[in-house]
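Chemist: Requesting a structural model of the entry that follows:
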Amino acid sequence: MSETSAFDVIVLGAGAAGMMCAATAGARGLRVLLIDHAPEPGRKILISGGGRCNFTNLHTGPDRYLSANPHFAKSALGRYTPEDFLALVGQHGIAWHEKTLGQLFCDGSARQIVAMLVAECDAARVKMLLGHPVAEVDHADGAFRVKVDGRDWSAPSLVLATGGPSIPKLGATGFAYDVARRFGLSIVQPRPALVPLTLGGEDALFQSLSGVSAQVEVSCKKTQFREAALFTHRGLSGPAMLQISSYWQHRDPLSVNFLPEIEPEWLLRQKQAQPRTTARRSLAAALPARLAEVLSERLSLEGDLGNIPDKALRAAQARLTAWIFTPNGTEGFAKAEVTAGGIATKDLSSRTMMASRVPGLHAIGEAVDVTGWLGGYNFQWAWASGWAAGQALTAA
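Modeler: Sure, this is the predicted structure:
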């Protein structure tokens, strides 16, 4: 048997999902070829979590994911959980810690997670072909053929794990969508997610606050998050804004509560207790000084609280708890942590990740229309979907 026909499965993409799938399938005795155009595996893993890789979240559940089919992720997430991945991390002696909101990080470096996945692939006898872009993919006579550097590799199963176009400087492209379309699969329009929002018009005045961060509650339609927001020279970022960006559509207004921990009519009570203090000083007790200054100016709260009518203070607090921003866009795929949209779940089995109309073709990870919240959820989807496909693949 020639090397060209010696594989049961070809996995395209040596990222989180691709390596997980390859290692899982290989451990079951399948002959696996893992191909990536990048010279090293897991490039996106390496930059995640500030270099420490927020590799999962203890609060993982289907409600933390966006998809045209909100039920699609249930099967894979239910069968491969954060505890399962933690067990793997423990087997490799990787120390970790929990930050806020169930987010788990390596104590050391994200390189430990990449090394773990590479070690799992090595143990499963996965052949890696790195630094070689795929020139062509086709299917005939029950086998998928992948052309790399003028050479053909074939297998009865093909897994698309090349992610989406977010962070193109790492080599990210829409390659998975092109292959999916070639085989008749539908694509949900890809868009940047977990991405900073840009401001224009009157909102652009807030750009003077670049670098200022505050705990807020931000809402878009029926979705809200309470985390830190960061003003930038272009608009809004920080965890709260990255979270809401995945739900934001062009021209949607955002409502920001700058005082999520403050009781109603707080300014009136401040007036009664300290009538000679200024509104700016009162706000500075609850907010960063520069933000308090800009907000008090925009609200025209001048002079001592004792000289400001109660009606004006009530109106000011109402606006401070529902300040409307209308972003004019996002910073695009270049700054997006992930891609929303992708290969439509209606064309895939939620249990095996295989295309219903193309036997042997699977899609996993970010390439699929399943997008998690910020905080390790997208990695957990990569592990779970990769594991699900790896368990379902069969030998030739």
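
Chemist: drop to CA atoms for contacts and neighbour counts, all remaining ones
Modeler: Noted.

Chemist: packing partners for the helix or strand harbouring residue 312?
Modeler: Following DSSP states H and E, the helix or strand that holds residue 312 is helix 310-320. Other helices and strands packing on helix 310-320, by 3 or more Cα pairs under 8 Å, 6 or more residues apart in numbering; DSSP states H and E, are helix 266-273.

Chemist: Mind listing what's buried along the helix it packs on?
Modeler: 267-268, 270-271 (16 or more other Cα atoms under 10 Å).

Chemist: ok, and for the helix holding residue 312, which residues are buried?
Modeler: 313-314, 316-317, 319-320.

Chemist: again, but for stretch 366-375
Modeler: Neighbour-count burial for stretch 366-375 [16+ other Cα under 10 Å]: 366-375.

Chemist: again, but for stretch 185-195
Modeler: Residues 185-188, 190-195 are the ones in stretch 185-195 that count as buried (16+ other Cα under 10 Å).

Chemist: neighbouring contacts of it?
Modeler: 68, 164, 166, 177, 180-181, 237, 241-246, 330-333, 335-344, 347, 355, 369, 373-374 (Cα atoms under 8 Å, 6 or more residues apart in numbering).

Chemist: Which stretches in the stretch 201-350 of the chain count as strands?
Modeler: Taking DSSP state E, counting those that start in this stretch, the strands of the stretch 201-350 of the chain run over residues 213-220, 223-231, 235-237, 254-257, 323-325, 329-330, 338-343.

Chemist: and residue 121, which of these is closest to it?
Modeler: Closest to residue 121 of the strands of the stretch 201-350 of the chain, according to Cα to Cα: strand 338-343, at 24.6 Å.

Chemist: want to put them side by side, so please do this one too:
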Amino acid sequence: MPDRSETYDAIVLGGGAAGLFCAAIAGQRGRRVLVVEHADTPGKKILISGGGRCNFTNRNTAPDRYISTNRHFAKSALARYTAADFIALVDSYGIAWHEKTLGQLFCDGPSRQILDMLLAECAKGDVEISLGQPIEAVDHADGQYSVRFGDRSASAPSLVIATGGPSIPKMGATAFAYDLARQFGLKVVEPRPALVPLTLGGDDVLFRELSGVSADVVARCGKTEFREAALFTHRGLSGPAILQISSYWRNGDEVGIDFLPDAPRGWLAEAKRATPNMTIQRQVAAQLPERLSEALIGRLALDGPLNAITDRKLEEAERRLADWRFTPNGSEGFAKAEVTIGGIATAGLSSQTMAGNTVPGLYAIGEAVDVTGWLGGYNFQWAWASAHAAAQAL
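Modeler: Next up is the predicted model:
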């Protein structure tokens, strides 16, 4: 064990998006900051995000795009550091970007540009970054947090938990944040995979044969719905619409899919009058991929020309196609989940500063906290906003 402890104003555990940004801001505010990252390189999830282009924020960021036990918790931080604020920082580095659908902003070049920007911001604040040193122990006594990592020891009056959640363990993700939170008396909302593909079994297993087929759909679970692409996989359902709805899905819930969200009511009966000799299969295939239309019509057990099918049966087919029910038997778990729902309970944190209400000097930010955004840059914006809120208080 080291014979002396280096002292800092703040120690940030985790060198991902939230941790680096928080350290950079605090450092530029004159604080002496140490970042401790157990991986040998910082920002691994930044590098793989957005297919390697980093979907770094979303223009449409608003508190209602986040899931939390306390749906109001994210309001303060999001209001005080907005998507426009982060875009201005990106622009100041000359990083070119483009907007895809639904307000999603991506780098024109590689994700590395965002990581390099964060590291440059840390350098401006003289932030020290320790890499490849696992955290051995964290203690708190006499108003100081002491951290042992590798062959070093450091202490500070402020400690920031920014180690994320357990999603994508192959990137080194763990549940360390929750263990540490519990150690200091903070509660943890049960974590579960979010933005994750869903798996199909039972009668629905036949749809796995459609692996690779996608369609623009509306996916629903309870009262929540998303219109985006759905993709059939060899294990079940994926694609943006499914990843979005997975955050609201619980084991045993049904997921409803509207395969023809633009079709007006009564469209099959109208088609029967206009083209009576056309088969229902051809009619549906005109609007959906052929393999998908064959599978759906096959499951409906309808065949032959439209004029051979009663209006009542056509109406029932229409209803099924507009609300096709799947009962997923699970998800692909943390291994494939982009983020984690649940985490350090917001009830124990200040929404203004992200500080623990009963633990002086302890902060929690980013994915470690029970705040989870929609797909499309929302989780990065929470990382920036929560990091900014904590950094202002350090």
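
Chemist: of the buried residues of helix 310-320 of the first structure, closest to residue 288 of the first structure?
Modeler: For the buried residues of helix 310-320 of the first structure, the nearest to residue 288 of the first structure is residue 320 (13.9 Å; Cα to Cα).

Chemist: hmm, back to that, compared with the second structure, how much does the helix holding residue 312 of the first structure deviate?
Modeler: Superposed on the second structure, helix 310-320 of the first structure shows a mean distance to its aligned partners of 0.6 Å (mean Cα distance after the TM-score superposition for the first structure).

Chemist: Just checking the distance from that helix to the centre of its chain.
Modeler: 37 Å (Cα atoms, centre = their mean, to the nearest Å).

Chemist: How about stretch 83-101 of the first structure?
Modeler: 19 Å.

Chemist: export the buried residues of stretch 185-195 of the first structure to a markdown table and tack on secondary structure and distance to residue 87 of the first structure?
Modeler: Converted to a markdown table, these look like this (DSSP: H, G, I helix; E, B strand; the rest coil; distance: Cα to Cα, whole Å):
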| residue | secondary structure | distance to residue 87 of the first structure |
| --- | --- | --- |
| 185 | coil | 35 |
| 186 | coil | 36 |
| 187 | strand | 35 |
| 188 | strand | 34 |
| 190 | strand | 33 |
| 191 | strand | 34 |
| 192 | strand | 32 |
| 193 | strand | 30 |
| 194 | coil | 28 |
| 195 | coil | 31 |
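
Chemist: quick check: the longest helix that the first structure contains aligns to which part of the second structure?
Modeler: In the first structure, assigned by DSSP state H, the helix with the most residues is helix 377-392. In the comparison with the second structure, helix 377-392 of the first structure aligns to the range 378-393 (TM-score structural alignment).

Chemist: I'd say residue 155 of the first structure and residue 140 touch.
Modeler: No. Assessed by Cα atoms under 8 Å, residue 155 of the first structure is found out of contact with residue 140, at 10.5 Å.

Chemist: which one of these two has more residues nearby?
Modeler: Taking other Cα atoms under 10 Å, residue 155 of the first structure and residue 140 do not tie; residue 155 has more neighbours (25 against 8).

Chemist: Quickly note the distance from the more buried one to residue 282 of the first structure.
Modeler: 68 Å (Cα to Cα, to the nearest Å).

Chemist: next one: residue 329 of the first structure
Modeler: Distance, residue 329 of the first structure to residue 282 of the first structure, using Cα to Cα: 33 Å.

Chemist: any idea where the strands of the stretch 1-150 of the first structure begin and end?
Modeler: 9-12, 32-36, 54-57, 65-66, 96-98, 103-106, 127-130, 134-140, 143-148.

Chemist: and the fourth one, how far from the second structure on average?
Modeler: Going back to what we said before, that points to strand 65-66 of the first structure. Strand 65-66 of the first structure sits 0.1 Å off on average (mean Cα distance after the TM-score superposition for the first structure).

Chemist: who's in contact with the residue most central in space within the second structure?
Modeler: Nearest to the geometric centre of the second structure sits residue 339, at 4.1 Å (Cα atoms, centre = their mean). Residues near residue 339 of the second structure by Cα under 8 Å, 6+ apart: 165, 167-168, 193-195, 367, 372.

Chemist: for these, which one is nearest residue 60 of the second structure?
Modeler: residue 372 (15.2 Å).

Chemist: Looking at the strands of the stretch 1-150 of the first structure, spot the one closest to residue 43 of the first structure.
Modeler: strand 32-36 (10.7 Å).
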